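**Q** no sequence for this one, just the structure:
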């Protein structure tokens, strides 16, 4: 019953205007930060280390509020895809069209930043996209996410061998595939390379898929504008990634870092990017 009521509440919130939903998300972010020592212990050191290293203005409370808006943006985009598409400003789209016209498909990389859920919907307006995702361990939450993400021309596949095969077939058809490159892969599926100066277990999968048929790789960001004003979506084509898994993963992390620095307060600092997944070898520092 509690799960049912929670799903109803989430759907009800998503029906509100974007500005209201984002304010609600900001409040959730503040509550999570103030109410959870574990959340603070994970969030603040990761955010501050990057901002201080790059001599950027320190805006911890803006980052905390934005962390809640990552969730609320996603809810609203899922519930209101057509309204959301009208609120996204797309830059460098000619770069994306030129890449897909090469005929080898497109590897789309979208870090957890701002309104990242709008990115595959923009692409799906123009060509099919197969998106790799990790199912939630909580069945009710997985149902909410899968129902929310369902959209024409978008096909979601799980992070397993079947999903990788589906993505390979999509590239063979000249279509786009999408990967969240800042997620920690399962043990045995990644390599340890630096991410903002610390060893992070990183997937070399984008390079493996792209190098099979010289497929273009494009990094996308969706920076949140002012409250209720939507998002600025930008695209950057990456140079060909190395055939060496370690080098390719390091190149990938450098590209993610550049994407994060577009709007550092809007990145998912509450996620432990440096965790040691079960079954993975120990990081070099150990």
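**A** Noted; the coordinates are in hand. Everything quoted here is computed from the prediction, not taken from an experiment.

**Q** When you work out contacts or count neighbours from here on, use the C-alpha atoms and nothing else.
**A** Will do.

**Q** Report the separation between residue 47 and residue 122.
**A** 29 Å (Cα to Cα, to the nearest Å).

**Q** Show me which of those two is the more surrounded one.
**A** Legend: neighbour count by other Cα atoms under 10 Å for residue 47 and residue 122, higher for residue 47 (21 against 16).

**Q** what's the closest non-adjacent residue to that one?
**A** The shortest distance from residue 47 to any non-neighbouring residue, by Cα to Cα, 6 or more residues apart in numbering, is to residue 269 (6.0 Å).

**Q** helices or strands next to the host helix or strand of residue 65 in the packing?
**A** Assigning secondary structure by DSSP states H and E places residue 65 in helix 60-79. For helix 60-79, the helices and strands in contact under the criterion 3 or more Cα pairs under 8 Å, 6 or more residues apart in numbering; DSSP states H and E are helix 2-14, helix 18-35, helix 37-53, helix 139-149.

**Q** structure B:
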């Protein structure tokens, strides 16, 4: 067998020229007026529904599993709206990262800020329980308007894309922390900082337990309770929603009381239940195009 080709790691690697061209186009698209940007994103989402069959299948499967109370027609409609919303999110990312003229803070409503103020008045760091709504990147910009914070992320395998995301987010957050760097997270929280951290994706079964998410076993990392226990931080839910007319809302929930309880499985199940509560408020804006149930305790393949 031949050697497997290594991924490019240098930004100057010729294999990354298409990525650089894509980033340039991304920047140009980001200069569009916000209303046109979102409308274009919705058009992209409608196109993706027909062309991106794999992502459509993933979204449809997730919706079918998580919303069994809906009729088949209602499930299909929700999956369709989810893919359209994801298209909006891609174009939002372009505008959020590259269009600094738009005053997004003027389009923002905030709920629950008192929960962060109370935690800090008590001398605690704040671990924001983030959620993968598809407005994630516009959300990072909006959160930066609300409070100084640090954000946890997973490095992208493509160094050009990784640079785009890092530079885009660093315009609005104090720092970004590799999700593997638990020590840095704890240091920041012990200093009383605010740290955004989202545990609601399937990162594999290592350091994870299977607990329900919308009633379906979901491999969920247990690091949230470990970070909270070691840092003594308040864990505060943080959701962000796209509203009609290009407006946005950030909602902070009350700090989780008696958390962690000392039982990783109970703590992680509580995290999933909390996230589910906020997702149900606007389910079409959640990142259902991700294989949330990729790993199953019985080895079942739900996305076949």
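**A** Good, I have the coordinates. Since the structure is predicted, the reported quantities are computational estimates derived from the model, not experimental observations.

**Q** Can you pull the TM-score for these?
**A** TM-score for the superposed chains, counting by TM-score structural alignment, normalised by the length of structure 1: 0.88, backed by 278 aligned residues with a Cα RMSD of 2.3 Å.

**Q** whereabouts in structure 1 does the longest strand anywhere in structure 2 align?
**A** Of all the segments assigned as strand in structure 2 under DSSP state E, the longest by residue count is strand 234-243. Residue correspondence for strand 234-243 of structure 2 in structure 1, counting by TM-score structural alignment: residues 216-225.

**Q** Next, the buried residues of that stretch.
**A** Judged by neighbour count (16 or more other Cα atoms under 10 Å), stretch 216-225 of structure 1 contains these buried residues: 216, 217, 218, 219, 220, 221, 222, 223, 224.

**Q** Spell out the residue ranges of the helices in the stretch 51-200 of structure 1.
**A** Using DSSP state H, counting those that start in this stretch, the helices of the stretch 51-200 of structure 1 run over residues 60-79, 81-86, 93-100, 118-124, 139-149, 161-172.

**Q** So which of those helices is nearest residue 178 of structure 1?
**A** Between residue 178 of structure 1 and the helices of the stretch 51-200 of structure 1, the tightest spacing by Cα to Cα is seen for helix 118-124, at 7.5 Å.

**Q** The closest one vs structure 2, average offset?
**A** For helix 118-124 of structure 1, the mean distance to aligned residues of structure 2 following superposition is 4.2 Å (mean Cα distance after the TM-score superposition for structure 1).

**Q** so residue 63 of structure 1 makes contact with residue 114?
**A** No. The pair residue 63 of structure 1 and residue 114 fails to qualify as a contact (Cα atoms under 8 Å) at a distance of 10.8 Å.

**Q** As TSV, the helices and strands packed on helix 60-79 of structure 1 with distance to residue 247 of structure 1 would be great.
**A** Below are those laid out as TSV (distance: least, Cα to Cα, whole Å):
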stretch	distance to residue 247 of structure 1
helix 2-14	41
helix 18-35	36
helix 37-53	22
helix 139-149	33
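
**Q** most tightly surrounded among these?
**A** Among the helices and strands packed on helix 60-79 of structure 1, helix 18-35 has the highest mean neighbour count (mean count of other Cα atoms under 10 Å), at a mean of 19.

**Q** by contact count, what packs against that one?
**A** helix 37-53, helix 60-79.

**Q** what would those look like in a markdown table with distance to residue 28 of structure 1?
**A** Shown next, in a markdown table, are the helices and strands packed on helix 18-35 of structure 1 (distance: least, Cα to Cα, whole Å):
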| stretch | distance to residue 28 of structure 1 |
| --- | --- |
| helix 37-53 | 12 |
| helix 60-79 | 5 |
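
**Q** Ok, which of these comes nearest residue 6 of structure 1?
**A** Closest approach to residue 6 of structure 1 among the helices and strands packed on helix 18-35 of structure 1 is made by helix 60-79 (13.0 Å; Cα to Cα).

**Q** In the closest one, which residues are buried?
**A** For helix 60-79 of structure 1, the buried set under the neighbour-count rule, 16+ other Cα under 10 Å, comprises 63-79.

**Q** what does stretch 225-236 of structure 1 give?
**A** Counting neighbours by 16+ other Cα under 10 Å, stretch 225-236 of structure 1 gives 228, 230, 231, 232, 233, 234, 235, 236 as buried.

**Q** So what's the gap between it and the chain middle?
**A** Taking the mean of its C-alpha atoms, stretch 225-236 of structure 1 sits 15 Å from the chain's own mean (Cα atoms, centre = their mean, to the nearest Å).

**Q** ditto for stretch 139-159 of structure 1
**A** 14 Å.

**Q** tell me how far the ends of it are from each other?
**A** Stretch 139-159 of structure 1 has its terminal residues 16 Å apart, counting by Cα to Cα.

**Q** With stretch 115-133 of structure 1 instead?
**A** Between the opening and closing residues of stretch 115-133 of structure 1 we find a distance of 17 Å, counting by Cα to Cα.

**Q** Tell me the counterpart of the residue nearest to residue 47 of structure 1 in structure 2.
**A** Residue correspondence to structure 2 (TM-score structural alignment): residue 269 of structure 1 is matched to residue 288.

**Q** I figured its match was touching residue 64, is that so?
**A** No. Under the criterion of Cα under 8 Å, residue 288 of structure 2 lies out of contact with residue 64, with a separation of 10.8 Å.

**Q** who's in contact with stretch 21-29 of structure 2?
**A** Stretch 21-29 of structure 2 is contacted from outside by 37, 91, 94, 95, 98, 160, 161, 164, using Cα atoms under 8 Å, 6 or more residues apart in numbering.

**Q** All set, thanks.
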